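Chemist: Show me how the following folds:
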Amino acid sequence: MSKVTLKDIAKETGFSVSKVSRAISGTGAIKEEDQKIILQTAQRLGYKTSVVSSKSDSENLLDRIAVLIPKFNAYLTSDFIQRLNDRLLKNGYVVDYYTVEGSTRPEAELLQFIINKGYKAIIYKPRRVRKDVQAVINTTSTPIFSYGQVYGNCININYDNSRMMYEMTNIAIGAGAKKILYVGTFKDDIEVGSKRFDGFMRAVEEAKLTYHYLECECNINKAYEMARDIEFKQYDAVVTAMDKLSLGIFRYLMESKIIPGKDILLSGVENYDVTNIITPSMTTVELSKASVVDIIIERLTNNDFRPQNLSVPYKIIRRESM
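Modeler: Here you go, the predicted structure:
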């Protein structure tokens, strides 16, 4: 019999994966009637979680893992979370999911709530570095894997974001770009907002090129709206920190008959599926999620929870836009 997942419960009940997660973890504002339906469905389907299991079962669940993510969305759920969930279940772990979005608790308080439940380890995917979260981490002995941001006293799993953007910018320069616009995101997102910009800056300063910098929320529609106020004719290339930014800009460029790869160079990071479907296809960076999951499973299996900063592979994928 295959393992039951949150997605199975969501399909059965007609609720979103996010709502199912909040109902099972007990951390969101959910109607009592809806929560009852979700918990009953989870129990009927045989969903394995320390919350749904009976008391006698949960006492024997020594390998319980908590996963704390910003929110469930199509990309995160289908890629990283799906890989992680499959491997954890295959290795006999019982997994409880928590989301920051929709929780009745602030992020630091939610993390403390999870720590107090006594999990073997917590897998945490923060959007940004927060002082109050670091303060909570400093007081716990529970092993925490931090994927995407660097926190003290954690097993940090990340990409070399500075080097990645340095290499991507040099590709644009090598393709003839002299005036480059960099579109990044907020600097409190240290890895994406700050380190990727540092890599870009190193490349343009070495080449002694003219550049401009704009900051935008990582959202396709926000990037599209921002693009409407940009005079793109003054740039040879637009290098962005995320595919969500490049896709919003791509949409505006195509509407304005400015063709990426022909009239202007354009790149993103993340390798969303759509970047290979649109025409012209988008140059981007593939981030190895499988390597992240491999490290987590290996460390859990070996009970190796030494705080450490670990780097995982990425691959620049050149397509028609650059």
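Chemist: Could you use CA atoms for every contact and neighbour count after this?
Modeler: Fine.
Chemist: three-state assignment of the residue sitting furthest away from the middle of the chain?
Modeler: Using CA atoms, centre = their mean, the residue of the chain lying farthest from its centre is residue 56. It sits 35.3 Å away. Here residue 56 takes the helix state, with states given by DSSP: H, G, I helix; E, B strand; the rest coil.
Chemist: next up, for comparison:
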Amino acid sequence: MTTIYDIAKKTGFSITTVSRALNNYTDVSEKTKKKILEAVDEMGYYPNSIARSLTTKKSWTIGVIFVEDLGVGMKHPFFSAVIESFKQNVEALGYDIIFLSQNIGGEEKSYVDHAIHRGVDGIIVMCSDFDDVEVQKLIESPIPSLVVDLHSDKSSVIYSDNYRGSILAVDHLVELGHRNIAHIKGSEQTYAGLERLRGFRSGMEKHQLDVPSSYIADGGFFSYEGGYEAMQNILALGEKRPSAVFVSGDNMALGALKACKEAGVSVPDDLSIVGFDDIEISKHITPALTTVRQDTDLIGKKASEVLVHQINTRSRDYAVVMIPVSLVVRESTKAVK
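Modeler: As a prediction, this is how the structure comes out:
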């Protein structure tokens, strides 16, 4: 069986350097780390977890928690894509991930209690409501933690540039000649919903365009059903109907497309639609959805780097990472006739 001594001999580095590289210490250069990890893959090295835990005083596990209002967890395409990227990146550093709930053996426990029970080294929280009491307890606990999709000055956070993404969507529609643009917003109880609404209003103001109150429809917590019902309300405006709609999430945009189809409204001939997220199905539907792309691979990668750094250093210095977004133009938008 391959040992850490074999890795050291093959790479020419000391056992200490190999160990520090495998534990992702920041004082090991990326070039050195890359060479060591290549040798690990080539030689099939798998450190003994018990021995490694005794040596490093770590469990080599990271807890994953979902705190979001739809209650869909991993079923949500955005969350699942981020966690898959996060999983791949932390696994490359030797960590396993486990999902934490508020139930242990049929007994209700707090997330903190469950994390302590499992002995995790750190926690990544997929969250839409920062005011959640359990999230606050996690952040205030000594366990290293990171929250995705929120902004806070109380913990490390990673989120997309929701505000800028909304402006990109409005700019695109204006360039196509649209002036009457509505917005299906996500819940204002969420950071993403608030920022995307703020960006929409700023984008419209930039182009000196009015936003009647009837042009803001509430899609709730980013669900297909919420988008469907919100679009029905917009279509009910009749002659005062907008020529384009910016939807705060792709799941809602899918529901909005269904409402248009049922009403005999052609997208994009009669109505242009822009979504937000660029979930996988967005490019496969008809019409393919123009949308603002969140870089879920980069979100997951940066989340792994920030959280593992906190675990290794036990630092309480908080990192705030905002990930750029981009507009992906497909078939659901068209120039005004």
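Chemist: mind checking how far the residue farthest from the centre of the first structure is from residue 93 of the first structure?
Modeler: 17 Å (CA to CA, to the nearest Å).
Chemist: cool, residue 188 of the first structure as well?
Modeler: 33 Å.
Chemist: Neighbour count for the two, which is higher?
Modeler: residue 93 (20 against 13; other CA atoms under 10 Å).
Chemist: Give me the aligned partner of the more buried one over in the second structure.
Modeler: Alignment note (TM-score structural alignment): residue 93 of the first structure maps to residue 95 of the second structure.
Chemist: so what's its match closest to, chain neighbours aside?
Modeler: residue 60 (4.8 Å; CA to CA, 6 or more residues apart in numbering).
Chemist: which residues touch that neighbour?
Modeler: Residue 60 of the second structure makes contact with 49, 53, 94-96, 120-121, according to CA atoms under 8 Å, 6 or more residues apart in numbering.
Chemist: mind listing which of these are in helices?
Modeler: Among the contacts of residue 60 of the second structure, the members falling in helices are 49, 53 (criterion: DSSP state H).
Chemist: now the contacts of residue 60 of the second structure: which count as buried?
Modeler: For the contacts of residue 60 of the second structure, a burial check counting by 16 or more other CA atoms under 10 Å picks out 95-96, 120-121.
Chemist: What about the residues you listed, which are in strands?
Modeler: residue 96 (DSSP state E).
Chemist: distance of the equivalent of the residue nearest to residue 95 of the second structure over in the first structure from residue 315 of the first structure?
Modeler: Aligned counterpart of residue 60 of the second structure in the first structure: residue 63 (TM-score structural alignment). Computed as CA to CA, the residue 63 of the first structure to residue 315 of the first structure distance reads 34 Å.
Chemist: now do residue 69 of the first structure
Modeler: Residue 69 of the first structure is 24 Å from residue 315 of the first structure, by CA to CA.
Chemist: which one of these two has more residues nearby?
Modeler: Per other CA under 10 Å, whichever of residue 69 of the first structure and residue 315 has more neighbours is residue 69, with 19 against 14.
Chemist: tell me which of the contacts of residue 60 of the second structure are still there in the first structure?
Modeler: Conservation of these in the first structure, assessed by both residues aligned by TM-score structural alignment, their matches' CA atoms under 8 Å: retained contacts are 94-96, 120-121.
Chemist: how about CSV for the residues you listed, with distance to residue 331 of the second structure added?
Modeler: Formatted as CSV, those follow (distance: CA to CA, whole Å):
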residue, distance to residue 331 of the second structure
94, 42
95, 41
96, 40
120, 45
121, 45
